[in-house]
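Asks: What follows is a predicted protein model with its sequence.
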Amino acid sequence: MNGAASALALSLKVSLLATAIDLVLGVAVGYLLARTRFIGRDLLDSMLTLPMVMPPTVLGYYLLVLLGRHGAIGAWLRDSFGINLIFTWQGAVIAAAVVAFPLVFKPARAAFESIDQRVENAARVLGVSERALFFRVTLPLAWRGILAGVLLAFARAMGEFGATLMVAGSIPGRTQTLSIAVYEAVQAGQDDIANGLVLITSAVCIAVLLTAGRLAPGQAFRR
């Protein structure tokens, strides 16, 4: 059971950090695409949505190419800061964040696009700065859709398997998340441990999905 508790604690840490990263980046990019028009906007939207439909193992391979010792980002991190992300829990965070990103980005963009522009224009007429407008008007109006996306992203990060296994591996106590622990338990014939881990994962994901559905029913995947 110590291994199960360790896997659960690591999964929660990885999921929370990955979701926090996606919250910042997803809201920023969602707002950018909702409020600006430029050449290639639809292409960028499609590329950012790719992790939602692309096989996780393919994403894991791309991350290995980028973050590995000979990858463009991995080599720079190693030579400049002595950082290695492969087979670390930090690598698991990056993998989970990449996979779950569209689940924050898409709802955030939809939430921003649903806001009546006349409300924001009225605030501008009253002399509200663009920064204050975002935090005092736009964000409060969009928060339900954004929060629903954040909850979905957290649930997705909790269940992430393929990309995480390729990038972080399965090192008990270090990189073995809950979903990977289930796989290892099944492979080892430890059905009692696998059943317990599956029940924990299912309970967390169901609770998150029920909460997301109450916050913004039918809004999460609107384009």
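Replies: Great, that's in hand. Worth saying up front: this structure is predicted, and the values here are computed from it rather than measured.
Asks: Every contact and neighbour count from this point should use C-alpha atoms.
Replies: Will do.
Asks: Could you pull out the helices in this protein for me?
Replies: Secondary structure of the chain (DSSP state H): helices at 2-35, 41-49, 56-67, 72-81, 89-113, 117-125, 130-133, 139-159, 162-168, 178-187, 191-215.
Asks: Now render these as CSV, adding mean neighbour count.
Replies: Below are these laid out as CSV (neighbours: other CA atoms under 10 Å):
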stretch, mean neighbour count
helix 2-35, 19
helix 41-49, 14
helix 56-67, 19
helix 72-81, 14
helix 89-113, 27
helix 117-125, 12
helix 130-133, 14
helix 139-159, 24
helix 162-168, 26
helix 178-187, 20
helix 191-215, 16
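Asks: could you measure residue 211 against residue 105, distance?
Replies: Noted for residue 211: a distance of 18 Å to residue 105, by CA to CA, to the nearest Å.
Asks: my read: residue 75 touches residue 64, true?
Replies: No - assessed by CA atoms under 8 Å, residue 75 is found out of contact with residue 64, at 11.5 Å.
Asks: Return every residue with contacts to both of these two.
Replies: Common neighbours of residue 75 and residue 64, counting by CA atoms under 8 Å, 6 or more residues apart in numbering, are absent.
Asks: Tell me who's in contact with the spatially closest residue to residue 27 that is not a sequence neighbour.
Replies: Of all residues not flanking residue 27 in the chain, residue 108 sits nearest, at 5.7 Å (CA to CA, 6 or more residues apart in numbering). When the contact criterion is CA under 8 Å, 6+ apart, the partners of residue 108 are 26-27, 30-31, 142, 145-146, 149.
Asks: A further structure is provided below for comparison with the first:
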Amino acid sequence: MPIIHSLLIAFSATLTTFLIALPVAYYLLRRRTHFGWLLESLLLLPLVLPPTVVGLFLLQLFGKFGLGGRFLALFHNYSLIFTLSGATLATIIVVLPIMYQALKAALQSVDPNLIEAATVMGATPLETLRLVVVPNAYQGLIISLLLTFCRGLGEFGASLMVAGYIEGKTDTIATSIYFSIQGGDTQTALFLSGVNILIGVLALLLIHLLNQQIERRKQPL
């Protein structure tokens, strides 16, 4: 169950942050607004905070007496605390800066002349993103997804603060390793660590292959 839980959380967090960060990064790169730095700072803030601080903030917000917690309680007394949904939300916030930075770098790699040509030909920003930017930056986009997924797979501090460790309900690879060691079950901890390492190595291998494609594309014919 810890492996399944971690995969579900990492996949959900990766998809959500991609849908959030892609349009924001694209908008901030195309338009230099006075408040762009503020929005970018908010997106990057979790990167400079300990995950436990992020978890504490979510506990205060979505706990029993928090504003978000009281609002969710209106819906059949629903709560994010001690649930996989809570762990997913915590992971989303922690990995969002990684996704944003990686996507920003991928979008910046696209030749500005291509974007300008599409604009001159009458393409809307959405059409330019879909037909010009994404096809020319797909390797970088995949790398962004892989990096975010791997980081989400190993999230520990924030998700533990929000979801706790309930065996069979909110246990993840990272929390199970920690509590297995605490309980003296080294074999389980080593097995879960091996699974995590294997996934990470496969992701890094794929990232290496994608980077090679990017370098070959940059070389003059």
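Replies: Here it is on my side, so go on. This is a predicted model, so every value here is computed, not measured.
Asks: And the TM-score between them?
Replies: The pair, once superposed, lands on a TM-score of 0.89 when counted by TM-score structural alignment, normalised by the length of structure 2; 213 aligned residues with a CA RMSD of 1.8 Å.
Asks: Which stretch of structure 1 lines up against stretch 136-146 of structure 2?
Replies: The aligned range for stretch 136-146 of structure 2 in structure 1 is 141-151, by TM-score structural alignment.
Asks: average offset between that stretch and structure 2?
Replies: With mean CA distance after the TM-score superposition for structure 1, stretch 141-151 of structure 1 departs from structure 2 by a mean of 1.4 Å once superposed.
Asks: quick one on the thing from earlier: can you find the partner of the residue nearest to residue 27 of structure 1 in structure 2?
Replies: Checking TM-score structural alignment: residue 108 of structure 1 goes with residue 103.
Asks: closest to residue 215 of structure 1 among the contacts of residue 108 of structure 1?
Replies: Looking at the contacts of residue 108 of structure 1 and their distance to residue 215 of structure 1, the nearest is residue 145, at 7.2 Å (CA to CA).
Asks: so who does that closest one touch?
Replies: 107-108, 110-111, 215-216, 219-220.
Asks: same check, this time on residue 166 of structure 1
Replies: Residues in contact with residue 166 of structure 1 (CA under 8 Å, 6+ apart) are 57, 60-61, 64.
Asks: Just give me the match in structure 2 for it.
Replies: Under the alignment (TM-score structural alignment), residue 166 of structure 1 maps onto residue 161 of structure 2.
Asks: now do residue 30 of structure 1
Replies: By TM-score structural alignment, residue 30 of structure 1 lines up with residue 25.
Asks: Give me the distance between its match and residue 76 of structure 2.
Replies: Plainly put, residue 25 of structure 2 is 37 Å away from residue 76 of structure 2 if you go by CA to CA.
Asks: go on, residue 107 of structure 2?
Replies: According to CA to CA, residue 107 of structure 2 stands 43 Å off from residue 76 of structure 2.
Asks: Same check on residue 13 of structure 2?
Replies: 25 Å.
Asks: Residue 52 of structure 1: neighbour count?
Replies: 14 (other CA atoms under 10 Å).
Asks: Provide a list of residues in contact with it.
Replies: 99-100, 102-103.
Asks: and if we set it to 6 Å?
Replies: By CA atoms under 6 Å, 6 or more residues apart in numbering, residue 52 of structure 1 lies in contact with nothing.
Asks: Name the nearest residue to the aligned partner of residue 9 of structure 2 in structure 1, ignoring sequence neighbours.
Replies: Residue correspondence to structure 1 (TM-score structural alignment): residue 9 of structure 2 is matched to residue 14. Nearest non-adjacent residue to residue 14 of structure 1, counting by CA to CA, 6+ apart: residue 93, 5.0 Å away.
Asks: any idea what that neighbour aligns with in structure 2?
Replies: If you follow residue 93 of structure 1 across to structure 2 using TM-score structural alignment, you land on residue 88.
Asks: thought its match was touching residue 9?
Replies: Yes - Residue 88 of structure 2 lies in contact with residue 9 (CA atoms under 6 Å); the separation is 5.1 Å.
Asks: which residue sits closest to residue 15 of structure 2, ignoring its sequence neighbours?
Replies: Counting by CA to CA, 6+ apart, the residue nearest residue 15 of structure 2 is residue 145, at 8.0 Å.
Asks: One more: residue 74 of structure 1?
Replies: The shortest distance from residue 74 of structure 1 to any non-neighbouring residue, by CA to CA, 6+ apart, is to residue 67 (3.9 Å).
Asks: Against residue 117 of structure 1, how distant is the one you found?
Replies: Residue 67 of structure 1 is 41 Å from residue 117 of structure 1, by CA to CA.
Asks: try residue 60 of structure 1
Replies: Plainly put, residue 60 of structure 1 is 40 Å away from residue 117 of structure 1 if you go by CA to CA.
Asks: ok so, going back, distance from the match of stretch 136-146 of structure 2 to the middle of the chain?
Replies: Taking CA atoms, centre = their mean, to the nearest Å, the mean C-alpha location of stretch 141-151 of structure 1 is offset from the chain mean by 13 Å.
Asks: which one is the most centrally placed residue in structure 1 nearest to, not counting chain neighbours?
Replies: Residue closest to the mean C-alpha point of structure 1, counted by CA atoms, centre = their mean, is residue 100 at 3.0 Å. Excluding the flanking residues, the one nearest residue 100 of structure 1 by CA to CA, 6+ apart is residue 153, at 4.9 Å.
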